[in-house]
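J.: need the 3D shape of this:
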Amino acid sequence: MVDQREVFIDGEWLTPSGVDQIEVENPANEQVIATIPDCDAATAQTALTAAKKAQSDWAGLPAIERARVVHALSALVLENAESLAVSLVAEQGKPISQARGEVQAAANFLTYAAENARRIEGDIMPSDNPDEEIMIRRVPRGVIVGLTAWNYPLALAARKLGPALVSGNSFVLMSHEITPLAGLNLAALAQQAGIPAGVFNVITGRGAVAGRALVESPLSDMVTMTGSTRAGREIFRSAADQLKVLSLELGGKAPFIVMEDADLDKAVEAAVIARFTNCGQVCTCNERMYLHQDIADLFMRKFLDRVLSLRIGDPMSDPDLGPKVSSVEIDKIEELIAAAISAGAEPILQGGRLRDGEFSKGHWMSPSVLELHGNDNPIIRSEVFGPVVPFLRVASFEDAVQKANDSDYGLSAYLFTQDIRRMMRVSRELNFAEIYFNRANGEQVQGYHAGWNQSGIGGEDGKYGFDGYLKKQTMYVNWS
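T.: This is a model prediction of the structure:
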């Protein structure tokens, strides 16, 4: 068992005194693989103080120098890719090939951020006064707090850290207590890359204590968080007194619409990937399928055949489905399935918790498929975040769009059709920030990943995400 018991503050590995420990569990076998500090508010404040002290000198470096260090960190991530991937499997449970993909994504986020160093641009405009010009600069926000979810702990940390550092901010990271090792591993590599003391700090603990302290402290200037809508609301409330800048990427309930003219084989494969990758623990997952009535039967025959072929097993053997991240998460899903069936859902494929044989230890769950007969079923309203997918038959394109929009969420959506007119209509009529046409999910670093409605505020990636880590300063320069 690895015994971590340390956090990374002001360039040093420290053991906080007087705090409890949290056990980190391998979800495939329930073995404790590490213990980490359950940091208190005082430790959070220490990390913020270090970040505040370091930020000004860091911001004073040329952006290209800051980028050089972030490039070095990206290179170290790739050099240590296999050990990072194995660590991800151990704490999160995703299949090893998907863990390797997450490591590559983390490196990509860092590299893209570094490439933006020469793209921090402002404006110069004429004044109404003689001998005067107006200059608008983009400057760092200050101290950034990053709070990350347990489903992609390394990639989400890198996604936030890269643009924050390149734009001249300092950073305090707190990964979710279920999967804290990715952030600590990233800190060790950052130390090797030469990131100055205090510029990047990592603490561990629970959101209700250390997380709240980070958010509420006047030392933090911005909070960027990926997690549940419930947690996002709590952060919103905690940040209100300080009028803090927030970027919140929250829950999703992605509709997966398949029209009668779709390439069904392509749609089926995308539906499986978009539902069952990472055991369905992806915010952009296929959460509910709306199938045109003319192709619904054929689609479902193909879909069920494909789902039944999925292999569940030891994530190091690279199956299609690894374990769920925790027993508590399975409990939530089982409650949703029971409520859906009570409300009239028909189990087409009845899966659930696995407990026997090779699955006697760990948090295993086989896929479930439910046919619904109305859009008011409770499983349509709540994010499942697991290997369960409900579907409804729809009579028309308009019917599908209306049902898809009947949701509190607005993160991602899918449309499979060959009709460009439908694609263009969906871009106007579907109330989701990210739409995938004729493909599975998976955003790219140069895009923009954001949510509308209860799926969040702000966003990540690309030039728009990078700009979120900067604020604008206006100068009136008079030389008369």
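
J.: use CA for all of it now, contacts and neighbours both
T.: Noted.

J.: okay, and M289 sits in which element?
T.: When elements are assigned from DSSP states H and E, M289 belongs to strand 286-292.

J.: for L88, same thing?
T.: Applying DSSP H and E, one finds L88 within helix 81-92.

J.: hang on, the earlier thing: other SSEs contacting the helix or strand just after the strand holding M289?
T.: For strand 286-292, the succeeding helix or strand toward the C-terminus, using DSSP H and E, is helix 296-308. When contacts are defined as 3 or more C-alpha pairs under 8 Å, 6 or more residues apart in numbering; DSSP states H and E, helix 296-308 packs onto helix 264-276.

J.: and the helices in the stretch 351-480 of the chain?
T.: All helices of the stretch 351-480 of the chain, identified by DSSP state H, counting those that start in this stretch, fall at 378-381, 397-405, 420-429, 462-467.

J.: including mean neighbour count, could those helices go into JSON lines?
T.: Conversion of those to JSON lines gives the following (neighbours: other C-alpha atoms under 10 Å):
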{"stretch": "helix 378-381", "mean neighbour count": "22"}
{"stretch": "helix 397-405", "mean neighbour count": "18"}
{"stretch": "helix 420-429", "mean neighbour count": "13"}
{"stretch": "helix 462-467", "mean neighbour count": "20"}
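
J.: so for V2, which of those helices sits nearest?
T.: Closest approach to V2 among the helices of the stretch 351-480 of the chain (C-alpha to C-alpha): helix 462-467, 35.6 Å.

J.: who touches that closest one?
T.: When contacts are defined by C-alpha atoms under 8 Å, 6 or more residues apart in numbering, helix 462-467 is touched by residues 113, 116, 163-164, 167, 445-449, 458-460.

J.: sequence B follows; please return its structure for comparison with A:
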Amino acid sequence: MTAIDRFRCFIDGRWTEGSSGEWMEVLDPASNRPWAEVPACSTADCEEALDAATRAQPAWQALTPMQRAEYLEALNAKLEENREHFARLLVREQGKTLREAHGEVTDTIGYMRYAAQSARWLRGDIWPADAPGERLMTFKVPYGVCVAICAYNYPLALIGRKLGPALVTGNTVVLKPHEATPVTAAEFCRLVEEVGIPAGVVNMVTGDGASVGAPLVASSKTRVITLTGSIAAGQRVARLAADNLAGLCLELGGKAPFIVLADADIDKAAEAAAIARFANSGQVCICNETVMVEASVADQFTAKLLEKVNTIRTGNPMDNPDMGPLATRAARDRVQHLVESAVAAGAELLAGGKQGAPEGLEDGNWFQPTVLACGDASLPLIREEIFGPVLPIMRIDDAEQAIALANARNDGLSAYVWTRDSSRINLFIDRLETGTVFVNKGISGSFHGYHNGHKRSGIGGEDGPYGLENYLQKRTVYLGY
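T.: Model prediction:
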């Protein structure tokens, strides 16, 4: 690659530099230096992409699901051929380690493979009719044009997670990558072109939320919107989509509690807590956001956790350390502010707490793996989603207090529970107001599971047969014969 590479948008099967003539820099999180540029698209570019998707949709829907699935399998084959390229691209653009980047490529292939396999069991229903000489049937049909808005933490996997089910169900797509990580989407569209997906079926425009995201969401041509992002972003999208009553699939943020009771396997819980917090530098929506540990084992658990945390190596993500930088400077600065304000309010810093940049990368978005002991649940560090490599620990009295603290929140994406008591396990399953509960298990996910939030953590969800439903609407037919 040259010092500054230019990547274009993809509209109606053509590469375009956009109508504004303006470009946006893409920064390397490890150094905070520009290495690429993409077009700063305008409303006109958004309309052109939506028009292309609208024109292409009837013919795409007319294909059989298996024909559409063949294109997904071809995309997967191309992605596997280009695995190393995409892994290194993810490191350069998002800052995750090379090992984590290879894992993201694998996950992307898995999401699209599951969607392709789902083509065999897309189905509706036949119901008993109320009168003789009638048939009563419900079909499932695509919405039409899908706008897919991706977050910066998994620039490639989120494309596969959204594009796969949208395409196999007969929708056409306009991709809007995050402005910090647009190059992965551009390179993915290169594969779309290479495998011969018809023009207009997949389109991609780049820009920020106000210039590109808003007009895409508010357009009457958009019939379903899938977003992975913050709660605030989801609220903005819901408001903009309201006039057209577009379908919504909003996978939003959360504040996952990691609950450890006295009878837990402390060694396994401590290891899982570290992995679930510091994976991808803590930039995972279902990451361990706050440990709630029963007071009688708090010292033991904290000591074992710190053993794990103190071995985490940061460094140039291309060299495969344990943890890379945060994706953006704004994210790094916000994390630093949360830590400093918590310490000023009385939280005890147990590990990290500094930027800790590796030699030669002092301008990057670095922050050390950090652990704090917090006794005040009103601190912003406890109330707000951190989305970074910082872990607060709170002592609790019992399971009831943990449930009360978790359910007092207005979000509910995920939670972790560590106990060997089957009665308390079922108590947590029944009463925790979250979309996912990990019981005696660390951070994980399955392609056929359902990933969704409760309360303000989202509407709809991703993955599995339930996730596929978000890209389909129902049509009931009363047939007389």
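
J.: would you mind reporting the TM-score between them?
T.: TM-score of the superposed chains, computed with TM-score structural alignment, normalised by the length of structure 1, equals 0.98; 479 aligned residues with a C-alpha RMSD of 1.2 Å.

J.: as a markdown table, the contacts of helix 462-467 of structure 1 with distance to D419 of structure 1 would be great.
T.: Below are those laid out as a markdown table (distance: C-alpha to C-alpha, whole Å):
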| residue | distance to D419 of structure 1 |
| --- | --- |
| A113 | 36 |
| N116 | 37 |
| P163 | 38 |
| A164 | 41 |
| S167 | 42 |
| V445 | 28 |
| Q446 | 27 |
| G447 | 24 |
| Y448 | 25 |
| H449 | 25 |
| G458 | 32 |
| G459 | 30 |
| E460 | 30 |
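
J.: so the equivalent of E23 of structure 1 over in structure 2: helix, strand or coil?
T.: Aligned by TM-score structural alignment, E23 of structure 1 pairs with E25 of structure 2. Recorded secondary structure, E25 of structure 2: strand (DSSP: H, G, I helix; E, B strand; the rest coil).

J.: after the helix holding L88 of structure 1, which helix or strand is next?
T.: That would be, after helix 81-92 of structure 1 and using DSSP H and E, helix 96-115.

J.: residue range for the next helix or strand after that next one in structure 2?
T.: Counting by DSSP H and E, the element after helix 96-115 of structure 1 in chain order, helix or strand, is strand 123-126. Mapping strand 123-126 of structure 1 onto structure 2 (TM-score structural alignment) gives residues 125-128.

J.: can you check stretch 143-152 of structure 1 too?
T.: With TM-score structural alignment as the criterion, stretch 143-152 of structure 1 aligns to 145-154.

J.: report the buried residues of that stretch.
T.: With burial defined by 16 or more other C-alpha atoms under 10 Å, the residues of stretch 145-154 of structure 2 counted as buried are 145-154.

J.: how many neighbouring residues does the counterpart of A101 of structure 2 in structure 1 have?
T.: In structure 1, the residue paired with A101 of structure 2 according to TM-score structural alignment is A99. A99 of structure 1 is flanked by 28 other residues according to other C-alpha atoms under 10 Å.

J.: shouldn't A99 of structure 1 be in contact with A90?
T.: No: using C-alpha atoms under 8 Å, A99 of structure 1 is not in contact with A90; the gap is 10.0 Å.

J.: got any residues that touch both of those two?
T.: With C-alpha under 8 Å, 6+ apart, A99 of structure 1 and A90 have no common neighbours.

J.: element containing the residue located most distally from the centre of structure 2?
T.: Largest separation from the mean C-alpha position in structure 2: P132, at 49.6 Å (C-alpha atoms, centre = their mean). Assigned by DSSP H and E, P132 of structure 2 belongs to neither a helix nor a strand.

J.: where's it relative to Y481 of structure 2, distance?
T.: To Y481 of structure 2, P132 of structure 2 is 9 Å away according to C-alpha to C-alpha, to the nearest Å.
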